[in-house]
Structure formats: C-alpha cells, structure tokens
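Undergrad: Can you look at this prediction? I've put the sequence above it.
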Amino acid sequence: MKNLWLTTAMLLVTASAQPLWAQQTAGELFALWASEDGILTVEEWDAGIDSSFGEQAVDLGPITWDTDTDGIITMVEFEAGAESSGVFQELTATEPAPEDMDRVLANHNADTTDSAITLDNVGQLQQIWSVESEHPISHVPLIEGDRIFFADWGGTVYAADAASGEVLWQNTIAEPMTQWPWHGFAGTGATDGDRVYQASVEGTAYALDAETGEVLWQTEIAEDEHAGNQSRLMTWDGLLFIGLQSVEEPLTAMMENFEPNFRGKVLALDAATGEIVWETQLVEEPHNGVAVWSSFAVDPMSGTLYFTTGNNYTGEATELSDAIVAVDARTGEIKWAHQTTEHDVWTMAMPEGPDYDFAGGPQLFTAVIDGQPRLLVGAGQKSGIFHTWDASTGEPLWATSIGYGGVDGGIHGEASIGGDRIIAWSNNSYIHTAPPEQHPASIKALNPATGSHLWVNDKAQPAEINAAGYLSGNVYFLGSLDRSLRAYNAQDGSEVWSTETPGPIISSVRADDGRVFVSTGAPALFGDWAGGRNTVTAFGMPE
C-alpha cells in the first residue's frame, strides 16, 4: 500500500490493516485506520482508530460510499458515491496534492490559505510599533495568539502584545560570552502556548512560563565549552529538538594556535522537564565539525525528524557533513542521510573546502510525480542549490541553482512553500563585511515537482543573511541587510512594496493577522558598513 495525500473531502477505505495518509480541514495530519465495525465516525477519524476492517461502507458524517470495482476511486466517482464491491488500491491523482499540512511542522514559512495582506492592500502597510534592545536581535518573532515572543544576543527573553508592541514581560536569563562573534540567543526558540523555549549559544536550554516569563527549568546541552545553539528549536509530541553549533570556526582566526574539537549533534529534550531524552552524534573522534545551523521539520505520520548539517573543521571530511539527515523523532535513530558536498573542510584559519553548509533547514511538501502524489523534503545550501529528496527514502529527485555560492553566498534561509510553488532566494558570492548593495540577491519561484523555473527575479535586492522570507497569500516578503523590507508578487516576482527598517534585518520574516514582523540588528562582526538599531518591528494596516 502506497502513502497517499488526499484533499480534505476525501476518505479512503482499504482491507489492509496499514495506515493511509489523510488530511483534515484544520490542516493537521492523521493516520487513518478503519473502525472495527466498518463504520468510521467523525470522532474515530479524529482519534485515528487502529483495528481490522472489512469491505463495508464507511460513514463520515453525511458521506457514505463503497469501494469501486476496479480498485480505484476517481474524483468523479467519489463525488457521485461509488456503489460497488472491491478493494481500494490507489487514488488517481488529478492535481497537485494539498498545501495545508501543518505549516509549522513542515517548515513552510508561508500561509496562503487565509491572508489579510493582498496585492491590492500591501502598499498600505506602515510601521505600527517597534521594541528596541541594547543587543542585536536575530531571533525569528514567535507569534502565539495575541502575543509575540523573541530574545536578544544579551540573553533576554521578551513577550509583547502583537497588536501594540507593549512589552508584557522580559527576563534576562543567560550570561552571554560577548567576546564571541555571536552570543546569547542568536538562534530562535519555540513555544507550545504554555511554555517558551530558548537555547543559548553558550550551551544552556531553558523553558519559561509563557504568561509570566518565570524560568521553569534549564538544562546544559553541550559539553564543549564553545558549543551551543544557533538553530531554530522545534517542539512535537512532548519533545523539544535542538541542534548544536560552535563558534570554533572564527575562533581559529581570533586565537593563536586554537585547535577546534567541536562535534555536532542533535538532542531531544522532554519539553515538560528539560531531561535529555536522546542525543544523536553526527561525527565521531578524531573528526570534528558537522554543526546544525538552521531549522527542523517533522513528518508526524512517520514520526520522522529532518535536519541539515554543515562542514567539517579540520582533518578528513565525514559522511554526515553538508548533508540532510532523517531520524526517528522519538529515538534519534538515523533512518537515512544524503551528503551533497564531499570533502568540505573549512575554518577561517584553514579554508580548505568551499564552506557549503546547509544554512536552510529541511521543508516538507507534496508534489505529483509520474501521476502519484509524493511527500518530498527540500533544503537550500550555501552552494546556491535548492535540493529535493523523497522524504521516505532519501532518493534525490531534483536540484536547482538559485544563486552563486560562497562563505556568505548561496542560500541563507529556508524557502517559502505555498500554492503551487516554492519561492527561494540566494545571495551571490557575498561576504558579510561588504556593503550588501554590492552583492544583489536573486529570487526564484520553482515548480515543486520538477524544480523548473516559474519565474526569476535576478539581482532583486541587496544581500540578506541567515533569514527566510515569508509568503502571505500572494505576497512574498523578504528582508535585507540594507535596512529595508520588500514585498514581491508571488505570481511573477515583481516588486510591489518596500519600506525602511530601523536596522539590518537579520532574522526570518513573519506575517500574521494582517501584520508583518521583522527583527533587526547590527552585530560588530558585520564591520563598518552596518548601523541602525536593534529591534523587533511590526508593520500593519492604518486604522
């Protein structure tokens, strides 16, 4: 039995005891099992019943039908209600599979289903509030209900009213190593509604009460004194996922005779207690490197966690560097991995390889290939290539160039996936100490099934770094280091709006409820060209 993606209105029946993929209106995924009595109620559909099934009619609310005689239920037969015996085998795909899976778990950086921002009104956006900090903010704004959560490089976590920007609470909980090029909360936390989770560059994870900011637990996540987090955390099924990175690459040039010994790994913590549930080591002694810099994706049906990795530091390269990795989300056991760049060994003091880390995390999406819906996973690399694999097997499917690679070139953030397209951006051979307008970035829209271009906006805007855009309806937002936020028509790539921001945008963009949120900052590592204020800033429609 093949895995199938279905639109909301579809329900499949089978004599097999194996689960099928299914999609519910709310956008959450469920494993669909047949009920023991052969009648599947709405309540059982929500719960996911695991039991045997005979060839009987299935009742989901007002819809009742039998399996078709040829074993295939087409769209037309479904709408009419096939009334004949037989065993279901497959669904004939007639259009791309739906996009409305859980967008957070799939890591889509998009919401195309219900956007208050349109091509007609995007020009009305204006700054509505800004919260300032003493320290750079590269934390992606986390929106939960009417609140927004973020943190800064100084070790302070904030909660603010999403509509007004009023700071509801703030709590300085980490002691950053300010002599490091990046420090404090340079990564991005997560929230499950009740708790806010953070993990510092210095190697400590925290859970805070979302209402009060009180620290509920803290856990040391790294044994290496130069290791910690700069990735984006993710929660699922009571687990908190964290990827480790290190500041050792720049320290090789900052400290005489410095020898890197960091070894990358991914951890899962119990979200309620902070206890470490599992760790997956990505490189063994005497090798080093293989950091996790970006975000995660989770397939809840198979219980698979996906992440991407960076280069080795010194010595020989290992097989999990510059790779995508799929693991069992509950145990950390590796299911499959695929390396895209071999022999990538790099530090600032000894730049032997190209430094083609994955700066973009994995993203799950569906596409119809050879007439069948397939679950795919894609990710963007600093080589400038967006790669795609079969999410179940790791089979490479297609790879498309978005821009030119380099240390700060190539893809430096996740794509946005929605509608019938993938929108990705890439720097072109950029170095972060150079003024961003000297190295314009490219934006391209791709066909999810083939990777072919739907449109190209070459040299669209000044360079960006470590940030994803956001697709809101038919409007694609992307920040820039030149202190500006731009919006593009998702259908043809044309620029439709731009505005100045208080400082260089150094986080992914987020949009929600007619508002757009960005984080800004000018870290010292950028050099003399950078300036401006450290803020989280919101744009919205005039009242």
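TA: Received it, and whenever you're ready, just let me know what you need. Numbering: from 1, shown residues only.
Undergrad: going forward, measure contacts and count neighbours with C-alpha atoms only.
TA: Noted.
Undergrad: Hmm, Ala538 is touching Gln127, no?
TA: Yes. Between Ala538 and Gln127 there is a contact under CA atoms under 8 Å: 5.9 Å.
Undergrad: excluding its backbone neighbours, what's nearest the residue nearest the centre of the chain?
TA: Central residue of the chain (CA atoms, centre = their mean): Asn107, 3.4 Å from the mean position. Of all residues not flanking Asn107 in the chain, Gln363 sits nearest, at 5.1 Å (CA to CA, 6 or more residues apart in numbering).
Undergrad: what's near enough to touch the one you found?
TA: Counting by CA atoms under 8 Å, 6 or more residues apart in numbering, Gln363 makes contact with 106-108, 296-297, 377-379, 414.
Undergrad: go again using 10 Å as the cut-off
TA: By CA atoms under 10 Å, 6 or more residues apart in numbering, the contact set of Gln363 is 103-109, 295-299, 306-307, 376-380, 388, 391, 414-417.
Undergrad: And Val140, by the same measure?
TA: Applying CA under 10 Å, 6+ apart to Val140 gives the contacts 149-151, 186-190, 232, 467-468, 506-510, 517-519, 536.
Undergrad: Restricted to strands, list the residues you listed.
TA: 149-151, 190, 510, 517-519, 536 (DSSP state E).
Undergrad: Reformat these as TSV; add distance to Thr340 and neighbour count.
TA: Below are the ones in strands among the contacts of Val140 laid out as TSV (distance: CA to CA, whole Å; neighbours: other CA atoms under 10 Å):
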residue	distance to Thr340	neighbour count
Phe149	35	28
Phe150	33	25
Ala151	33	31
Ala190	29	23
Arg510	29	25
Phe517	33	24
Val518	31	27
Ser519	31	33
Val536	35	32
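Undergrad: and of these, the nearest to Val196?
TA: Ala190 (5.9 Å; CA to CA).
Undergrad: another structure for you, compare them:
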Amino acid sequence: MRGISGGQFARGRSGLGSATRRDRRTGMVQGETMRVWKQFAVAGAAAAGLGLAAFGVGGLANAQATDEAPHPGKAVYDQACAACHNAPEPGSRAAPVSALRKMSAQTLAAALTTGVMKPIGDGLDRRQIRDVVAYLAAPEGPQGTAWIDDNRCPEGQRGVDLSAAPAQVGYGVDTDNSRRMTAAQAGLAGKAAANLEVAWSFVFPRTSGLRGQGVVVGSTLFYPAGQAGYVVALDTRTGCVKWATPGGVRASLAYGRLGKDGPWAVVGGDGEGKLIAFEAATGKVAWKVDPRHDKTVPLSGTPIFAGDRIVVPISAIDVGNAMRPTFECCKAHGAVALLDAKDGKVLWTWHTMEDAKPLGRKNSQGVEMYGPSGAPIWSSPSVDLKRGVIYASTGENTSPPATVTSDAMVAIDLKSGQQKWVFQALANDVWNMSCPVGSPTAGRRPPGPNCFFAAEGSVLRDHDFGGGPVIWRGKSGKTLILGGQKSGEVWALEPATGRKVWRMQFGEGTPLGGVHWGIAADAARVYVPIADPNVPPEKNAAGLYALDPLTGKVLWSWKAAPDCDGDGRKARVPSCAGKFGISAPPLVVDGAVIVGGLDGRFYVLEAATGTLMATYDTAVPFQGVNGLTGAGGSIDAAGPFAGDGMVFVSSGYASFGQQAGNVLVAYRPRR
C-alpha cells in the first residue's frame, strides 16, 4: 500500500513553509504533531548504535532511585562513567548522561562488552555491567518483528528484479566517489527535486540515528538499519518489505557481484567488525568474514566493489579508548584490505603504519604507553579501475611518533597493495580524546593522562579526512584527486604523483567542522559542504561552496543559517541555533545539488548558480508505513540518495549532541 508521512513537512523556494495543514492520511494537525513529537522523546524509542560516533545519543532516564535506596547501577556509573559523561566538554565525543539513557539495554551491554566502551567494561564484573546497563537503559521499544512482518509486500510483489543497472554502487554513488547522478540514474530531473512531497516513511525501532545510505536497484531499496539489527529490502514506491535479514550493518551498503559468475549482493560491515555479504535477490547471507588485521579496530567506512574484488576501509577506535586513564594508549591503526568478492578471502592488506611498540615511558597513572597508532580510514575509498589504483584518506595519529600517513590522502596499487604515494595535508596532528583541541595554554582544559605528548610538538587539531577522495574527470580529459578536510580545506592533487595542484579553505575548521563526511563533483564544479557546529558567527563558514575543479576558484557560495522560530522548532531541535551546517556529503542530480543539514532540514540548490530552490524539514514526527510512530532529526554521515524517481533521506543522528531520529523518509515529485 502507498503511505503518506504522518509528520508535516515544509518546503519553499527560499525557506520553510507552513506545517500546520492537516495530513490527508492520518488527520494530524499542528497540535497533534507536537504531541507525537513529545511522545517520541519521552518514550525513548530511539537507541544508539555501537560506533565511536554513537557516543552521542539523546534520551530520557529509565531507571529512577527509589525512596528506600539508590539504584545499584548508580554507584557503577559514578565510578566508571561519570567523569566523561556527567558534563562533557564542548567538542567532546562523549555523550551527556541524559543522552546515554536513550540507549537500549542491548546496545549498552554490547558497547561495554564488544564495542567502543569495552576498555571500560573490561574493568567491571558481569554484575556491575548488568547493574549499570539497567540504570541507564531506556524503556524497551516495540518487541519482536511486527514492524517488519506487518508491512510485508503482498505475496506477488516481493520479487527483487536485478535486471536494471543500480542507481548507485555505494556511498559515493560510483567508484569515483563523485556523488553525481544523471536524470536517468536517479529517475528524476534535477528541477523535480525542487517540488517534492513525502511518499512514505519507515520508522526503525530501538534507533536514535541512521548512519548508513541505501542502494537502489530498479524498484528495490536495500537499506542498512544497523541499530535495529537488520538489512532490509523495501519497495521504492510504497516502503513495503520484500525481505529483511538480521545483520546490524553500521554504515552504508555497497552493491556488486560476488565473483564473475556469482550472485548480485549488498555488502556492509557490522558492529563487531565483520563484513557481511547479503544476496540481493533473497537477503540470504552469502558469507561473513573478519577482514581486520587487529580485532580492536572497527569497520566504519563503506566498502566498494572493484570488479570481482572488494576494497574494505578499516578504521581504529583508540581515539576514544584513550579517555580511560588506565588504557594502554595507543596501539590500533587504520588499513585498507582487498577481498575476493566470491568468498571474502583477504588478498592483501595495506597498513597506515607499522604495529605499535612500547615507547619506554608511562603515563601519569603508571600505565605503559605505545606508538605509533591511529591514521584510521573512516570513509569509503575511490577506485580507478582503468589505472588500477585505490585512493583512500586517513585521520590523525592517536599516539606518537607522528607518521607521514596521518591526515593524508594515499594512492595504493589495486593489484599488489603497494603504496604509490602519500600526500599529508597536516603533519604532527597527534590527538586523542584525552587531549584538548589546540594548545592547552589558550584557556582549554589540560591534557589527560593519555595525552602525555601534548607539549612535544603535536598540533592537537583532529583535522582528519572524514570523507574519501573523489576522482574528478573533466571534459578535456584532465583528471584530479579531490579531498575535503575537517580543517575546512579542500585539496586537488595530481593522480600519478600526489603533487598538490591547489588548495582552498573555508573557515578555520574544528574537530567536527569543516568538511566532515565528504564532497561531491560533476564535470564543471566541485561542491564543498561546511559543517562548523557551534562556531561563532564571525568565523562560521557553514554552507555549501562550488569551486572550479581546475583552479579551486570559488564559483558561488550559499551560507546556511539557523532556524529556531515558529512551529515549535526550538522544542523539536534544541541544538538548532548552533548546529545547522552541512556535515553529510552532497548529492548532485541532473543540475541540482541536494544537501542535508545538521538541524534536520535539507535543501535543493541549482548546481550552476547556487540558487536555493527548495527547503524541506525532516525533523518532525512521522507515522511510518510499518506501523510505528517516530520522528526525524539531524542529517549527518549518510547523505541524501536517490533512485527510481525518488529521493531518500536518513533522518536522525544523535551523535555529538545532535538531534536523535529514526526515520527513513522517501520523497517523490509532487503530483
């Protein structure tokens, strides 16, 4: 059946329109919309995932102290958790306790035993873990699989037709990471994106953020509902479920064939570091492997098919583990692995550095220190199949000695795994979450025990590349490698040598600002989103910029602005005044650029001029076609994507103190 969102949405040529009219499917009016929003917040229907970014989730306390005695988990929390979570510093990845309390018991337990908080969990016994989980956990959301089963497609409409070319093959749309789609690929003209309406919404239980993008093939949308614990295949036009398979894929999906004669599949990494291949036709798990060189490093970025092989980016988690004073900081580092698509066998692994060794020194707590470490790969690489080269980008070092591979773009030979070149954008950026950002003498907090190197030359910036490199191909045959950095800088490099061609910077950058999750490009322009959350107005560069790829010259700019007025928006998005920039990567569709904002709005701009053509608000309540009531929130990490004549938005991202949400929203051209 075809459904319409129960939440109101706003659109306009230059701003938000009215959201007060009655929804023709559910009958909601503005007052009812706010009531549902409040119910969503109080019920704690959202629960966070296990990635480092998921240190930030929003919610309401579940456990209350009784008149007789405090909850036994409170003492555990006070001892092991309160120092980081009671009052996180601005810019910290640690969530406030009110945010942790929106996590499900399952998520909290997994985080403490196998996930990002394992270093804390290792210091607790089983009873303490059980007590602190019970103290923090949000009320359970819907039980069982009714949210899937009650929305199954009719028996005769569950088939998955894979005869059409995919609208995208992964996070970057194509192997160039261009995030560019033609009208034929998207199934709609760019101008149509300026006149959209909600076709349906799908609400995910036990979810506070949607970190991944889907893949569209024909009339099927494959989507990673990581926190809900499933990968689902949905009908693009109605949102009904064709298949649903357990498997909590954390990030986005990649689409390709499992060997030259194998089945078509979608592939993604789960919260335990396994790479899982799901047969696209049926959802059957074809294989599940662990491609990591170190069991302590996660899979955060999206893999990409390179013919009958799969390129897998590998990140590292010690940047967060270092918050614990007794943690042996730091050992983990990033890597790229190449797998045989047929069975997931690892063919080679390129490492961002050698394995860490004892440094012969101890921190202030008497704990042995290790290095080098870090340079994780958070993003999806790009692949030049003709030249046989993989391009990847890295993050900062987390302990010394600094390496030349941190905050860098790297070229790797596809066949052998040998490094071809490294371009380092910022040297000596050694940083972890025990450190201040920048010099501690400038009024910032002093370094913690695992920032023992703070006075030894590190710039302490955390200005990594969060998005993968883009292979730009001009009409004249010119090729460049483009990348955006959290410093606000954009770089263009020669593909054969890594030599810098040009550099441009917007704002000053922050650990969560500048270019956060990536850029986009077409033949004429490169589109640069700037996030800059909570940066003062005089320094804030939040918005979108179009550059000449050959020279770096700014062709046009569009500045994002906060909107906390009217329609209860301040209540729905409390962070709206400071977090309104563009963190998720843009999507270019046939002359239009679609960008999602940290405050839940998304925008459609004319690619040639930067003229704002439409604004839509997803940070509103929704009644999903699968029977659940939910709400949208921040758009981050997963950018808008399109296919089969539709635009899809993953609304909700509770990390970093942003607005929780649990809704995939499908838009179609207005009829």
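TA: Happy to help now that I have it. None of the values given here were measured: they were computed from a predicted structure.
Undergrad: Any idea what the TM-score comes out to?
TA: After superposition, the two chains reach a TM-score of 0.73 (TM-score structural alignment, normalised by the length of the first structure), with 422 aligned residues with a CA RMSD of 2.4 Å.
Undergrad: The second structure: which residue goes with the residue nearest to the centre of the first structure?
TA: When the second structure is aligned by TM-score structural alignment, Asn107 of the first structure is paired with Asn177.
Undergrad: repeat for Trp346 of the first structure
TA: So Trp346 of the first structure corresponds to Trp431, using TM-score structural alignment.
Undergrad: Then Ser200 of the first structure?
TA: Aligning on TM-score structural alignment places Ser200 of the first structure opposite Asp270 in the second structure.
Undergrad: what about the counterpart of Ala199 of the second structure in the first structure, how many neighbours?
TA: Structural alignment (TM-score structural alignment) places Ala199 of the second structure against Ile128 in the first structure. For Ile128 of the first structure, the count of nearby residues is 17 (other CA atoms under 10 Å).
Undergrad: now Ile128 of the first structure, nearest residue through space, not along the chain?
TA: Spatial nearest neighbour of Ile128 of the first structure, excluding adjacent residues (CA to CA, 6+ apart): Phe539 at 5.3 Å.
Undergrad: show me what contacts that neighbour?
TA: Counted by CA under 10 Å, 6+ apart, Phe539 of the first structure has contacts 124-130, 163, 499, 501, 511, 514-518.
Undergrad: Could you do Ile431 of the first structure as well?
TA: Ile431 of the first structure makes contact with 406-409, 438-439, 463, 465, 526, according to CA under 10 Å, 6+ apart.
Undergrad: quick one: contacts for Pro503 of the second structure?
TA: No, residue 503 of the second structure isn't Pro; it's Arg. 425, 482-484, 489-493, 551-553.
Undergrad: pretty sure it belongs to a helix, no?
TA: No. Under the criterion used here (DSSP: H, G, I helix; E, B strand; the rest coil), Arg503 of the second structure is strand, not part of a helix.
Undergrad: and the gap between the equivalent of it over in the first structure and Ala291 of the first structure?
TA: Aligned counterpart of Arg503 of the second structure in the first structure: Ala399 (TM-score structural alignment). Distance, Ala399 of the first structure to Ala291 of the first structure, by CA to CA, to the nearest Å: 23 Å.
Undergrad: all strands of the stretch 201-350 of the first structure, in order?
TA: 204-209, 215-220, 227-228, 234-236, 239-243, 245-246, 265-270, 276-281, 297-299, 304-308, 323-328, 334-339 (DSSP state E, counting those that start in this stretch).
Undergrad: Select, out of those, the one closest to Ala490 of the first structure.
TA: Here strand 297-299 is closest among those (CA to CA), at 23.4 Å.
Undergrad: Give the aligned range of the closest one in the second structure.
TA: The aligned range for strand 297-299 of the first structure is 382-384, by TM-score structural alignment.
Undergrad: how many neighbours does Ser494 of the first structure have?
TA: Neighbours of Ser494 of the first structure under the rule other CA under 10 Å: 15.
Undergrad: which residue sits closest to it, ignoring its sequence neighbours?
TA: With sequence-adjacent residues excluded and distances taken as CA to CA, 6+ apart, Ser494 of the first structure is closest to Tyr488, at 5.4 Å.
Undergrad: The one you found: how many residues sit nearby?
TA: Neighbours of Tyr488 of the first structure under the rule other CA under 10 Å: 23.
Undergrad: Please apply the same query to Asn534 of the first structure.
TA: 27.
Undergrad: again, but for Asp458 of the first structure
TA: Neighbour number of Asp458 of the first structure under other CA under 10 Å is 16.
Undergrad: same deal with the one 5 residues further on?
TA: Residue neighbour count, defined by other CA under 10 Å, stands at 30 for Ala463 of the first structure.
Undergrad: mind checking the SS state of the aligned partner of it in the second structure?
TA: Per TM-score structural alignment, the equivalent position to Ala463 of the first structure in the second structure is Phe580. Per three-state DSSP, the secondary structure class of Phe580 of the second structure is coil.
Undergrad: surely Phe580 of the second structure meets Tyr603?
TA: No. Counting by CA atoms under 10 Å, Phe580 of the second structure does not reach Tyr603; the two are 11.9 Å apart.
Undergrad: shared neighbours of those two, which are they?
TA: With CA under 10 Å, 6+ apart, Phe580 of the second structure and Tyr603 have common neighbours 560, 596-597.
Undergrad: Please indicate which of those residues has the highest neighbour count?
TA: Of those, with other CA under 10 Å as the count, Gly596 tops at 33 neighbours.
Undergrad: which residue sits closest to the alignment partner in the first structure of Ser373 of the second structure, ignoring its sequence neighbours?
TA: Superposed on the first structure with TM-score structural alignment, Ser373 of the second structure falls opposite Asn288. With sequence-adjacent residues excluded and distances taken as CA to CA, 6+ apart, Asn288 of the first structure is closest to Arg263, at 4.8 Å.
Undergrad: Alignment lookup: that neighbour to the second structure.
TA: So Arg263 of the first structure corresponds to His333, using TM-score structural alignment.
Undergrad: wait, isn't Phe386 of the first structure in contact with Gly360?
TA: Yes. Applying CA under 10 Å, one finds Phe386 of the first structure in contact with Gly360, separated by 9.1 Å.
Undergrad: Name all residues that sit in contact with those two at the same time.
TA: Shared contacts of Phe386 of the first structure and Gly360 (CA under 10 Å, 6+ apart): 378-380, 411, 414-415.
Undergrad: Where does Val104 of the first structure sit: helix, strand or coil?
TA: What three-state DSSP gives for Val104 of the first structure is helix.
Undergrad: coming back round to it: doesn't Gly418 make contact with the residue nearest to the centre of the first structure?
TA: No. Applying CA under 10 Å, one finds Asn107 of the first structure not in contact with Gly418, separated by 11.0 Å.
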